[in-house]
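[1] predicted model, plus sequence, below.
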Amino acid sequence: MPSLPSVLGARRTRSDQSGDTAPDGFGGFDDTLDDAELHTARAALAQGRRQAARSLLLHTGDDWDRRGHRLTVLAREPYAVAWAGDWLHAEPGSADAATLYALAQVQRALRGREEDPDRAREACAEAAALAPADPTPWLGLLRLARTLGPEHEVLGAFAELRRRHPEHHHAHHLLLARLAERPSGGRAAEDHEVYDLAERAAAEAPADSPLAVLPVVALAERYRVLVAAGLAPADPAACGHWSGPRARRILRAGFDWWLEWEHDEHPRRHIDLNHLAFALSCAGRPAEAAALFQRIGRHATPAPWSCLHSDPLAAFRAARARALGHLRD
């Protein structure tokens, strides 16, 4: 298998977007997931009270995955730019305020409300200068590049993130989503380079790292691209994508990892659980999928379900009903 740097040779194109959780508004999705403190801080910020968010970020410290998750969610609030701007004006040297402002500017650009994304890029650079060890401003740049930038910007932002936090969960998901859009280059379907990258990253991570699920994420992202391009049917049962030898090996390894290592403390673990449940559902393995759905509970995430249906919540509920119904049969 090629080394991680060699897989990251710059290239090419894009299709529909993924690799991120969607904002609230899908009739049941909540991107705070099960972070009760984040939920409380977001509600307070929506009322113009920033102390809860200030305290939350202070106590998050250098738990970089949690910090990235919390700041990304807070930045999605409609008035986050104004709130963070006021906070930054009151505390000009605050890295927390600057990073929230930067990520809110990124969100504004991704929503199409900012004609020039350079304002968001500049805000991320200013936040990075205030906290050089923090990967979170680079997460903002990666989110921006993943959707609006050329691939060399994606790879550059990912390299900076990985230098600061080699196991950055969100960053790896964003990178896989973008690289899954590369053309296959004449390779066989199961030989797409995104699988090489995902398996290499999983192998280099500690045994209990949630990056072990990255090959499953790669399968889902590549399926999204194939469906969007009309190269695979939207009905997984009619598609060989999930039944090849590599796919079967990836799914078995992902499920086995979950059984042995899954733990409650990672802030984005429900995103991994949703990818596992999605992949096992697509592969026609309802008993294993049912175990994941029971673990997920109410914490559904729009990705990867959005690649099956224009209403991802409906796709999630239908797959869950089939899997849990299989248990009752």
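    That came in fine, so what should we check first?

[2] contacts, neighbours, all on C-alpha from now
    OK.

[3] how much space separates Arg108 from Asp118?
    The gap separating Arg108 from Asp118 is 12 Å, by Cα to Cα, to the nearest Å.

[4] oh sorry, the question was meant for Pro286
    Counting by Cα to Cα - Pro286 and Asp118 are separated by 46 Å.

[5] compare Arg108 and Asp118 (neighbour count), which wins?
    Taking neighbours as other Cα atoms under 10 Å, Arg108 and Asp118 compare with Arg108 leading, 22 against 14.

[6] wait, the more buried one touches Glu114, no?
    Yes - the criterion here is Cα atoms under 8 Å, and Arg108 meets it with Glu114 at 6.0 Å.

[7] and Ala133, which of the three is it?
    Here Ala133 is coil, with the state taken from DSSP: H, G, I helix; E, B strand; the rest coil.

[8] for it, give its distance to His168.
    From Ala133 over to His168 the distance is 13 Å, taken as Cα to Cα.

[9] who has more neighbours out of those two?
    His168 (22 against 15).

[10] which secondary structure element contains the closest residue in space to Arg70 that isn't next to it in sequence?
    Ranked by Cα to Cα, 6 or more residues apart in numbering and with sequence neighbours excluded, the top spatial neighbour of Arg70 is Leu38, at 6.4 Å. Taking DSSP states H and E as the criterion, Leu38 maps to helix 36-46.

[11] buried set for that helix?
    By 16 or more other Cα atoms under 10 Å, the buried positions in helix 36-46 come out as 38-39, 41-43, 45-46.

[12] equivalent analysis for stretch 289-301, please.
    Those would be 289-293, 296, 299-301, for stretch 289-301 by 16+ other Cα under 10 Å.

[13] out of these, which comes closest to Trp261?
    Leu292 (13.8 Å; Cα to Cα).

[14] so who does Tyr79 touch?
    Ala46 (Cα atoms under 8 Å, 6 or more residues apart in numbering).

[15] correction: the previous question concerned Leu179.
    By Cα under 8 Å, 6+ apart, Leu179 lies in contact with Val194.

[16] how far away is it from His241?
    From Leu179 across to His241, the span is 17 Å (Cα to Cα).

[17] contacts for the helix or strand where Ser281 lies, please.
    Using DSSP H and E, Ser281 sits in helix 269-282. The contact list for helix 269-282 (Cα under 8 Å, 6+ apart) reads 33, 210, 213, 216-217, 219-220, 236-237, 242, 251, 254-255, 286, 288-290, 292-293, 295-296, 299-301, 303-305, 319, 323.

[18] structure B:
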Amino acid sequence: MFKKIKAAKAYLEHGDEFAQGLVPDDAVVLDTPSDAARPAIDAALDGAYEPAAELLRSSRGARAWEDRDVDVASLGRLSLRAPQWLDSWREAAPDDPDLAVVDARRLVEQAWEQRSHDDASQVSAEQFAAFGETLERATERIQQAVDGSPGDPVPWAIALRHARGTEGDRGTFERYLDALGSTDPHHYGARYEAMQYVCAKWFGSHDEMFSFAQASVDAAPREARVQTLLLDAVLEHVASEESALTGNRDRVEEAIARARGYLDANPDAGHHLTAQTRNVLARILFHLERHREAYEQLQAIGPHATSYPWRYWGDAREEFLTHRSHIVTLAAGAS
């Protein structure tokens, strides 16, 4: 009882101070694009495709695969809401390899929106039918993206996500994964999609998922974004079994350390490369009742909430704000 009274007193003394250390709720936006992509997105909303084409041509030339992956995702999602600029791009340069990769991402995003991220038992037959039809339409576009941008891992990340949706066999999965060896074997986006394929809710198990994630981080440089994959595996396990954090605390601590090592090694990386990691960290630290550490991640996140991981528990933005409020209360009460 006295411990609860002390926590309540601490919250009354420090709660406002902690809340003021974060951006207001109405400033929080899901999945904000990279700073480099903002002008391209603004132009696309006005119907112009050229800045987006230049952005992706530049990242392809610089082999900036992690930036390219995030920007392709932003542009693919945008095209579902405002397709006119993409239509203009198709008319002007139908064989552009950067157009192909955005279009492939658009179709796969559309398919998953049609299906929803709900458990399969909650997805209707109509949703499954639309999901399958759209994935079928994406097949040719993905191949065009692969052929048009040799050495680029981003189309292979899309292909791996497509394979999961179409229930591709292990042979197909392994071929796609092997193809990364000639592009970027440590590419986060492709490795994340491969990890999803081998997790328990799809075609593998928790053990296979952790083995894959561990091998991926062990093989990668400390500064590589794929170092965060072990934390993603922990999150995936927690999403299906909340008691998972108590099963192997050494692995959980290693996952946190790997993610923090990546963040420390990339202090100047843009929010588009770090915000998701910080969102996952905040969620895991909340589960571990390490509320001050979770609060520190929220401060670093600022307005940049990410759909993943929060969508696993409901409306992503609402879940982020609800957990943020809880973390503020608990962190202040622990002062």
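    Structure received. As the structure is a computational prediction, the values presented were derived from the model and not from experiment.

[19] if we can go back for a sec, among the buried residues of helix 36-46 of the first structure, which pair sits farthest apart?
    Leu38 and Ala46 (12.2 Å).

[20] mind listing the helices for the stretch 201-329 of the first structure?
    214-228, 245-261, 269-282, 286-296, 302-305, 312-328 (DSSP state H, counting those that start in this stretch).

[21] Ala92 of the second structure -> the first structure?
    Superposed on the first structure with TM-score structural alignment, Ala92 of the second structure falls opposite Ala90.

[22] returning to that earlier point: mind putting the helices of the stretch 201-329 of the first structure into TSV with distance to Ala127 of the first structure?
    Formatted as TSV, these follow (distance: least, Cα to Cα, whole Å):
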stretch	distance to Ala127 of the first structure
helix 214-228	29
helix 245-261	35
helix 269-282	27
helix 286-296	34
helix 302-305	28
helix 312-328	34
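
[23] Asp65 of the first structure: which of these is closest?
    Ranking these by proximity to Asp65 of the first structure (Cα to Cα) places helix 269-282 first, at 10.7 Å.

[24] give the aligned range of that closest one in the second structure.
    The aligned range for helix 269-282 of the first structure in the second structure is 274-287, by TM-score structural alignment.

[25] hang on, the earlier thing: gap between the match of Ala92 of the second structure and Gly61 of the first structure?
    Taken as Cα to Cα, the span from Ala90 of the first structure to Gly61 of the first structure is 21 Å.

[26] just Arg164 of the first structure next, same as before
    Distance, Arg164 of the first structure to Gly61 of the first structure, using Cα to Cα: 14 Å.

[27] the more surrounded of those two?
    A count of neighbours by other Cα under 10 Å puts Arg164 above the other of Arg164 of the first structure and Gly61, at 17 against 11.

[28] any idea how far Ala202 of the first structure lies from Trp138 of the first structure?
    22 Å.

[29] cool, and Gly48 of the first structure?
    Gly48 of the first structure is 27 Å from Trp138 of the first structure, by Cα to Cα.

[30] and these two? Which one has more around it.
    Trp138 (27 against 13).

[31] right, and the more buried one touches Cys124 too?
    Yes - here Trp138 of the first structure reaches Cys124: they are 7.0 Å apart, a contact under Cα under 8 Å.

[32] verify the stated contact: Leu80 of the second structure with Trp112.
    No - using Cα under 8 Å as the test, Leu80 of the second structure is too far from Trp112 to be in contact (12.0 Å).

[33] so the two - more neighbours on which side?
    For Leu80 of the second structure and Trp112, the more surrounded residue by other Cα under 10 Å is Trp112, and the numbers stand at 20 against 15.

[34] the first structure: which residue goes with that one?
    In the first structure, Trp112 of the second structure lines up with Leu110, judged by TM-score structural alignment.

[35] which residue numbers in the first structure does stretch 316-323 of the second structure align to?
    Going by TM-score structural alignment: stretch 316-323 of the second structure matches residues 312-319.

[36] not counting residues beside it along the chain, what's closest to Arg54 of the first structure?
    Looking at Arg54 of the first structure with Cα to Cα, 6+ apart, the closest residue is Asp96, at 7.5 Å.

[37] hmm, the one you found is touching Leu56, no?
    No - using Cα under 8 Å, Asp96 of the first structure is not in contact with Leu56; the gap is 10.1 Å.

[38] pick out whichever of those two has more residues nearby.
    Asp96 (23 against 18).

[39] what's the more buried one in contact with, if anything?
    Applying Cα under 8 Å, 6+ apart to Asp96 of the first structure gives the contacts 54, 57-58.

[40] what is the nearest of those to Leu103 of the first structure?
    Using Cα to Cα, these come closest to Leu103 of the first structure at Leu57, 14.0 Å.

[41] ok, the closest one - how many residues close by?
    Residues near Leu57 of the first structure, counting by other Cα under 10 Å: 20.

[42] wait, isn't it in contact with His69?
    No - using Cα under 8 Å, Leu57 of the first structure makes no contact with His69, being 10.8 Å away.

[43] three-state assignment of His123 of the first structure?
    Slight slip there: residue 123 of the first structure is Ala, not His. Classified using three-state DSSP, Ala123 of the first structure is helix.

[44] from Ala323 of the first structure, how far off is the closest residue in space to it that isn't next to it in sequence?
    Nearest non-adjacent residue to Ala123 of the first structure, counting by Cα to Cα, 6+ apart: Ala102, 4.7 Å away. Relative to Ala323 of the first structure, Ala102 of the first structure is positioned 41 Å away (Cα to Cα).

[45] now swap in Cys239 of the first structure and tell me
    19 Å.

[46] ok, the aligned partner of Val216 of the first structure in the second structure - contacts?
    Aligning on TM-score structural alignment places Val216 of the first structure opposite Leu231 in the second structure. Neighbouring residues of Leu231 of the second structure by Cα under 8 Å, 6+ apart: 252, 255-256, 258-259, 280-281.

[47] same check for the residues you listed, but in the first structure.
    On the basis of both residues aligned by TM-score structural alignment, their matches' Cα atoms under 8 Å, what survives of these in the first structure is 255, 258, 280-281.

[48] if we can go back for a sec, once aligned to the second structure, how far is the helix holding Ser281 of the first structure on average?
    Following the fit onto the second structure, the mean deviation recorded for helix 269-282 of the first structure is 1.1 Å by mean Cα distance after the TM-score superposition for the first structure.
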